[in-house]
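Participant: One predicted model, sequence on top.
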Amino acid sequence: MTRLNSTSVAHSEVDLLREEFAGEVVEAADPSYEESRAVFNAMIEARPAVIALCQTVEDVARAVAFARDHGLEVSIRGGGHSVAGMGTTEGGLVVDLRRMTAVHVDPEAMTARVAGGATMSHLDRATERFGLATTGGRVSTTGVGGFVLGGGTGWIDRKFGLACDNLLAADVVTADGALVHASAEENPELFWALHGGGGNFGVVTSLTLRLHPLPSITAALMLWSRDAGPDVVRAFRDFAEQAPDEVGGGVLYLTGPPEEFVPEHLVGSLTCAALVTYAGDERDGREAVRPMQELGHEGGMTAQLPYAELQCMLDDPPGLRNYWSAEYLGEVPDEAVDLFCARADQMIMPSSSQHVLFPQGGQVSRPDTDYPLPWRKAPWCVHPFGLWDDPADDERGRQWARDVRADMLPWSIGAVYLNFIGNEGAERIVAGLGEDNYRRLAAVKRQYDPDNVFHRNHNIKPA
């Protein structure tokens, strides 16, 4: 296959693609191009030659074939949240799934069939009416496909497992245009690879997910001034390590938001916060969060609410500049707490940045599978999540995240959830999946994508 420059794709050739396309094909001269090419991370300025807004599975196959025939690099866009901008490409073709958002819920079987471009909001709102849910990302705008294929950690994973633990089947358009069904019974090796291997093996056009009863969830958000941070983080560490599986959440530093439940002296200031969630009824939930509330927080709120509402509480606006990373820790001793809290002072303020310590454990660490997710065994994750407005802050924001990682290395297990990081090199990808797993994944890659057409991801090279 010859790799061509994007300018060599004639407009007349793109028009031929349009003729058989149910969705929309966008080029740079089209009025919707600038809006269509934008991704969540405003640092990413890639300009694709063609954006194929797919409406059907056939559109996906046609778009992949067109890209291959014309030597164009392929990227797959679902939610567009990749911090490294992997959902777009410079001068290539974007297989854009944003018009494929249908969610079909079977309340008796307690499953949902989710189209490849659906976001967590589409899924959560569809399951909410039946009192059902499955593990989702911590914001509602995350794309379900990329989230699940990378593993998928969220507020209720300690109770219901990672998102991919709830993956029952997937439909995949491969590099040769074939539609392949993957499940435990059909193409089981591909099915295994989709539990952490990301979009390396094709375009996932639908996922079938297991659902669980969850009519509502209790959430307690508690706020303190920055000086209380070390005591709060230690208390949360000790609380979470003894908590039942129903308890989730995290402790974090953030800019105090202008909300009614935030005292005036914390608004716009560096604030330490603890969010405790409980996947169960409100009475048990309020009892579960009581040890943290007894610390005497300065502001906050406790509420029983639908899971879908919790999911959008911390939504970040698009158009900000992003840089994130993570380290997964075997323990969080007092020395690590002190370093974590001290590094909060270097966050860009005020901003939407968050400096987070998440607990794992529960069903996350008790799988009955061999999926390529070695990071799930770690009891803790540190996640510097940087978002800011001013390009002048780019290097400062990136360095802050790198410094957080460096601080935590003495307690790191080495493995990392790849959805939480950008382009940090091939060694980090292998570490995130595990060396033995990586070799097995590379063999699956060779079978389904021997030419590495789908390389705009945390790439697994064909064996």
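Facilitator: Right, received. Where do you want to start?
Participant: rest of the way, CA atoms for contacts and neighbours
Facilitator: Noted.
Participant: all strands of the stretch 301-450 of the chain, in order?
Facilitator: Under the criterion DSSP state E, counting those that start in this stretch, strands of the stretch 301-450 of the chain are mapped to 321-324, 327-329, 354-359, 380-388.
Participant: and of those strands, who's closest to residue 135?
Facilitator: strand 354-359 (15.0 Å; C-alpha to C-alpha).
Participant: That closest one to strand 380-388, inter-axis angle?
Facilitator: Here strand 354-359 runs at an angle of 160 degrees relative to strand 380-388 (axes from the mean of the first three to the mean of the last three C-alpha atoms, to 10 degrees).
Participant: Can you spell out which helices and strands pack onto strand 354-359?
Facilitator: Applying 3 or more C-alpha pairs under 8 Å, 6 or more residues apart in numbering; DSSP states H and E, we find strand 354-359 packed against helix 229-241, strand 247-255, strand 380-388.
Participant: List of residues touching that strand?
Facilitator: 237, 240-241, 248-255, 344, 379-386 (C-alpha atoms under 8 Å, 6 or more residues apart in numbering).
Participant: Can you tell me which of these are buried?
Facilitator: Buried by 16 or more other C-alpha atoms under 10 Å: 237, 240, 248-255, 344, 379-386, out of those.
Participant: need the contact list for the nearest residue to residue 111 once chain neighbours are set aside.
Facilitator: Once flanking residues are discounted, residue 111 sits nearest to residue 210: 4.7 Å by C-alpha to C-alpha, 6 or more residues apart in numbering. Taking C-alpha under 8 Å, 6+ apart, we find residue 210 in contact with 110, 111, 112, 134, 166, 167, 168.
Participant: one more structure, for comparison:
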Amino acid sequence: MGPHISESALSGLVEDLAGEVIVPGDPDYDEARRIHNAMIDRRPSVIARCATPADVSNAILFGRSCELPVAVRGGGHSVAGSSMIDGALVIDLSRMHAVVVDPEDMTVRVEGGATMGRLDHACQPFHLATTGGRVSTTGVAGFALGGGSGWLERKFGLASDNLLAADLITAEGKHVHTDTEENPDLFWALHGGGGNFGVATSLTLRLHELPRMSFVMLFFLPDKAPEVVRAYRDLTAAAPDEVGGGAIYLPAPPEPFVPPELVGKLVCGALLTYAGPVEEVRELAAPLFALKPEIAIDTDIAYTDLQCMLDDPPGLRNYWSAEYLTSFPDEAVDVFCARGAEIPMPTATQHVLFPLGGAVTAGAGPYPQPWRTAPWGVHPFATWEDPAMDEPAIQWVKDVRADARPWSIDSVYLNFTGAEGEQRVVDSFGEENYRRLAAVKAAYDPDNVFRFNHNITPTAA
């Protein structure tokens, strides 16, 4: 326990919580402090596994009274490990994971600790969905409040575009509701501003009909990659909004559809996801099929299965970043492919080009997300097991970013990045948006209690 925690204060927290309190030495302490990125090995002073919004309020007041840093854990997927801080009080929302679907209103209410897998499985029986993360273990709240980029974004917009209401507990332990009518400045700030303003105990999201989902996944040997990526670029630039996906360099996974001689070898993949039947996306993918892939998969698929298709196994070390591009000309394709061919091996690293456009661009509106006007995003996603690979894997991600700079904008989807400095945060929102966000932050968290995130410094307007 930290130096400011008395036995009586800790006993009071235990009594106040419907959930549980975990401290160093407890049998489940090490499991409770484990998060997605295995590079992060931190030891908080107290983990408050909250069961209700009242628990969250009580935990915040306890942490502040004991002068502890306060971190918040939803899905635990922050690549910087923001949800687990040495010597902190960690507000763990994993027990608050209820998902309630209203098929008549086409909405879903999601508690603050729910994962994408829980959300997707609750919506699937009604053939409804909203834009979700590309990994099923991602926490819904952090994902959506950070913007929320996923396979369906070109059709249904970002997750934050589908945010209808939110309930937060502030740094003062008070409950605040926000939507377009109530606390509208806070509602605006939650469209990309993340967890800066309070602990989200529930979100209400808009749902959309999704009766069919399909995909085409093609794998090519690296020598064909420049031709493949150009064809993918041209195809998706003219594709209907139902199309998502990405061009991806990766080591071929040990899956039944991969020939043994290719497993672990570097390949270039072209993935087309489609909100519709496989016959239609197969036709759209004809220029890629014409390039004669080594492996071809095309099938209808349940959205829930698509969402977990790229789930990476637990226990891996992670370092990611991103750049968003004004254009992706042939020169950029060549640079992208050259760096893809240099993925550090052996790793499970992915080098991804995402198409944006569609509803992502059309729905830009007034929100503090300038990056969404870019037509392309490059996402170097390094994952590996051996600590000896730390330096080359991290350097490779930085090199990808440097490669993309001639075509990149300053703004970036921050959920794809780790701790890259204050200026990266300011640039990603834009200076005018950042000033407004800082004023909202000053209104709801003037002491910057919730600072373990892509932090916005509170400054009065």
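Facilitator: Looks like it came in fine. Computed from a predicted structure; not experimentally measured.
Participant: now, which of the contacts of residue 210 of structure 1 lie within strands?
Facilitator: Judged by DSSP state E, the subset of these located in strands is 111, 112, 167, 168.
Participant: Mind checking what secondary structure residue 216 of structure 2 has?
Facilitator: strand (DSSP: H, G, I helix; E, B strand; the rest coil).
Participant: Residue 407 of structure 1 corresponds to which position in structure 2?
Facilitator: Aligned counterpart of residue 407 of structure 1 in structure 2: residue 403 (TM-score structural alignment).
Participant: Looking at the contacts of residue 210 of structure 1, spot the one nearest residue 282 of structure 1.
Facilitator: If you rank the contacts of residue 210 of structure 1 by distance to residue 282 of structure 1 using C-alpha to C-alpha, residue 134 comes first, at 18.9 Å.
Participant: Just confirm the closest one contacts residue 215, I think it does.
Facilitator: No: using C-alpha atoms under 8 Å as the test, residue 134 of structure 1 is too far from residue 215 to be in contact (11.6 Å).
Participant: These two: which is more packed in?
Facilitator: Using other C-alpha atoms under 10 Å as the criterion, residue 134 of structure 1 and residue 215 rank with residue 134 on top: 28 against 18.
Participant: any idea how far the aligned residue in structure 2 for the more buried one is from residue 240 of structure 2?
Facilitator: Matched across to structure 2, residue 134 of structure 1 falls on residue 130, judged by TM-score structural alignment. In this view, residue 130 of structure 2 and residue 240 of structure 2 are 18 Å apart by C-alpha to C-alpha, to the nearest Å.
Participant: which residue ranges form the strands in the stretch 101-250 of structure 1?
Facilitator: Using DSSP E, counting those that start in this stretch, the strands of the stretch 101-250 of structure 1 run over 103-106, 111-115, 132-133, 167-173, 179-183, 203-210, 212-213, 217-225, 247-255.
Participant: Would you convert the ones you listed into JSON lines that also reports distance to residue 301 of structure 1?
Facilitator: As requested, the strands of the stretch 101-250 of structure 1 are arranged in JSON lines below (distance: least, C-alpha to C-alpha, whole Å):
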{"stretch": "strand 103-106", "distance to residue 301 of structure 1": "32"}
{"stretch": "strand 111-115", "distance to residue 301 of structure 1": "32"}
{"stretch": "strand 132-133", "distance to residue 301 of structure 1": "23"}
{"stretch": "strand 167-173", "distance to residue 301 of structure 1": "34"}
{"stretch": "strand 179-183", "distance to residue 301 of structure 1": "42"}
{"stretch": "strand 203-210", "distance to residue 301 of structure 1": "31"}
{"stretch": "strand 212-213", "distance to residue 301 of structure 1": "25"}
{"stretch": "strand 217-225", "distance to residue 301 of structure 1": "5"}
{"stretch": "strand 247-255", "distance to residue 301 of structure 1": "14"}
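Participant: Map residue 39 of structure 2 across to structure 1 for me.
Facilitator: Counting by TM-score structural alignment, the partner of residue 39 of structure 2 is residue 43.
Participant: so how many other residues sit close to that match?
Facilitator: 18.
Participant: quick one: contacts for it?
Facilitator: By C-alpha under 8 Å, 6+ apart, residue 43 of structure 1 lies in contact with 320, 321, 322.
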